[in-house]
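**Student:** Let me see the structure of the following:
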Amino acid sequence: MTTRTTPPDDAYDEEERLPCGRPVAEVWECRERRADDPHARTCVHCRRAAEDFERLESAVRGLRDETEHPAVDTASLTRRVMDVVRLELRPGRPLPLGTATENLWITEAVAARALRAAAETVPGVRAGSCRFRDDPEGTAVGVRIEVHAPADRHLPDTARRIRRAVYETADRELGMPVTLVDVVVADVVTPADAQEDTSR
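**Tutor:** Down below sits the predicted model:
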């Protein structure tokens, strides 16, 4: 039997809000889904935020189009960049920390940042999106992390090293119970690609 309580009601209060009171991430999500939003039609703050979203997405597309590698999956690149931007804007839901008897929580954004950094301790690896899902008991989480891996390394070995680094960081640095770590290799990069990317 567990004694962990539900996450605090104010867990989402830290997200960035517009002067009208609406979260920026909520406005962006509505814009991206092209959802009907009566408030945004009359609110100058929401309209400006939506326009900022469009400009950011256009800038990402522009950088994407300037790449010298036409074989790159550009739609996937844009999606990953925007996922990270949205995650940084919204702290996300609380995730459990410690044992089931402790009422300790960490937001998704903070946990994802730490686990992406852990994955990138493996030489040549660049981390992308990091997602969480609850286990049936609600006392631990599963992790799914996307990475770009070096093409000159054995991929299964690289994935094992990433998984070990993520587990160790979750346990030793965060104290977050993790039941599994799925590593998705979204792309492979050559050493020359990696060096060029970091020099920009």
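**Student:** use CA for all of it now, contacts and neighbours both
**Tutor:** Noted.
**Student:** which helices and strands sit right next to the helix or strand hosting Ala75?
**Tutor:** Using DSSP states H and E, Ala75 sits within helix 74-89. When contacts are defined as 3 or more CA pairs under 8 Å, 6 or more residues apart in numbering; DSSP states H and E, helix 74-89 packs onto helix 24-33, helix 44-65, strand 126-134.
**Student:** Pull out the buried positions in the next helix or strand after the first one.
**Tutor:** Next along the chain after helix 24-33, taking DSSP H and E as the criterion, comes helix 38-42. Of all the residues in helix 38-42, those buried under the rule 16 or more other CA atoms under 10 Å are Ala40.
**Student:** Stretch 192-200 now?
**Tutor:** In stretch 192-200, counting by 16+ other CA under 10 Å, buried: Ala194.
**Student:** chain center to that stretch, what's the gap?
**Tutor:** 22 Å (CA atoms, centre = their mean, to the nearest Å).
**Student:** Next, the second sequence, to be compared with the first:
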Amino acid sequence: MDMSDDRRQVEDERAAPDLDAERAAPDLDSELRDVIDDYLGHYVPDPEQTAGIRERILQLVRNDLYRGPSTKLRTSEGHEYSIASAAVRTIIRSAVDTVDGIRSRSVGIAAAGEPSGSAAEVRLTVTMRADIRFVAAADLIRAAVSEALERELGVPAARIDIEVEDAYVE
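**Tutor:** Purely as a prediction, here's the structure:
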């Protein structure tokens, strides 16, 4: 069973609207220009100090928008980093799909733990073959996802919620 990327993104958003700190893409360039113009209207800096500052700020905003929504995590050594949420979903989907008779559908991820980002909360939906026992499969899914999070991202899973959306017969 194969879904298009657009379908998976819709499924992801439906499964975890409160998990991912995903932002809509408003016209941040114009909003930021307004803030900068307002600031510069009240403060008259030395022209040498402001050379290119507006473009540097706008470039940072554009780079963030191009990357897309991201999840902030922290390794066990305390190294904080940000990774595209779509990349995390791909890692989790690949782990789920290693379990016989189980196929991933949607994936939601959120930073958890103390300090924030030192663990991950995962919510996912799956389809399963009709002859699969869910309780045993859920244990295998959790183990696969936990191992993938540790191996690929350096963070443990604080929680993994699994919902079966559909059953199928091969």
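**Student:** quick one: TM-score?
**Tutor:** The TM-score (TM-score structural alignment, normalised by the length of structure 2) is 0.57; 112 aligned residues with a CA RMSD of 2.7 Å.
**Student:** one step back: run the chain-centre distance for the next helix or strand after the helix holding Ala75 of structure 1.
**Tutor:** Elements were assigned by DSSP H and E; along the chain past helix 74-89 of structure 1, the next helix or strand is strand 94-97. Strand 94-97 of structure 1 sits 16 Å away from the centroid of its parent chain (CA atoms, centre = their mean).
**Student:** Equivalent analysis for stretch 32-46 of structure 2, please.
**Tutor:** The answer for stretch 32-46 of structure 2 is 34 Å, by CA atoms, centre = their mean.
**Student:** quick one on the thing from earlier: residues contacting the helix holding Ala75 of structure 1, please?
**Tutor:** Helix 74-89 of structure 1 is contacted from outside by Glu15, Glu16, Val24, Ala25, Glu57, Val60, Arg61, Arg64, Asp65, Ala109, Gly128, Ser129, using CA atoms under 8 Å, 6 or more residues apart in numbering.
**Student:** returning to that earlier point: minimum distance to Asp197 of structure 1: which of the helices and strands packed on helix 74-89 of structure 1 has it?
**Tutor:** Smallest distance to Asp197 of structure 1 across the helices and strands packed on helix 74-89 of structure 1 (CA to CA): 10.4 Å, for strand 126-134.
**Student:** quick one: buried residues of that closest one?
**Tutor:** In strand 126-134 of structure 1, counting by 16+ other CA under 10 Å, buried: Arg126, Ala127, Gly128, Ser129, Cys130, Arg131, Phe132.
**Student:** need the residues you listed in CSV with distance to Glu173 of structure 1, can you?
**Tutor:** Listed next are the buried residues of strand 126-134 of structure 1 as CSV, based on distance: CA to CA, whole Å:
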residue, distance to Glu173 of structure 1
Arg126, 20
Ala127, 18
Gly128, 20
Ser129, 20
Cys130, 17
Arg131, 18
Phe132, 17
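**Student:** In the residues you listed, find the pair that's most separated.
**Tutor:** Arg126 and Phe132 (18.6 Å).
**Student:** What lines up with Met176 of structure 1 in structure 2?
**Tutor:** If you follow Met176 of structure 1 across to structure 2 using TM-score structural alignment, you land on Val155.
**Student:** what about its match, distance to Arg123 of structure 2?
**Tutor:** Val155 of structure 2 is 16 Å from Arg123 of structure 2, where distance means CA to CA, to the nearest Å.
**Student:** Neighbour count: these two, which is higher?
**Tutor:** Val155 (24 against 19; other CA atoms under 10 Å).
**Student:** residue contacts, the residue lying closest to the more buried one once chain neighbours are set aside?
**Tutor:** Nearest non-adjacent residue to Val155 of structure 2, counting by CA to CA, 6 or more residues apart in numbering: Ala119, 5.2 Å away. Ala119 of structure 2 makes contacts with Leu73, Arg74, Ala111, Ala112, Gly113, Val155, Pro156, Ala157, Ala158, as judged by CA under 8 Å, 6+ apart.
**Student:** of the residues you listed, buried ones?
**Tutor:** Leu73, Arg74, Ala111, Ala112, Gly113, Val155, Pro156, Ala157.
**Student:** Would you format those residues as TSV with distance to Arg56 of structure 2 included?
**Tutor:** Shown next, in TSV, are the buried ones among the contacts of Ala119 of structure 2 (distance: CA to CA, whole Å):
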residue	distance to Arg56 of structure 2
Leu73	26
Arg74	27
Ala111	29
Ala112	32
Gly113	34
Val155	33
Pro156	36
Ala157	37
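**Student:** Perfect, that will be all.
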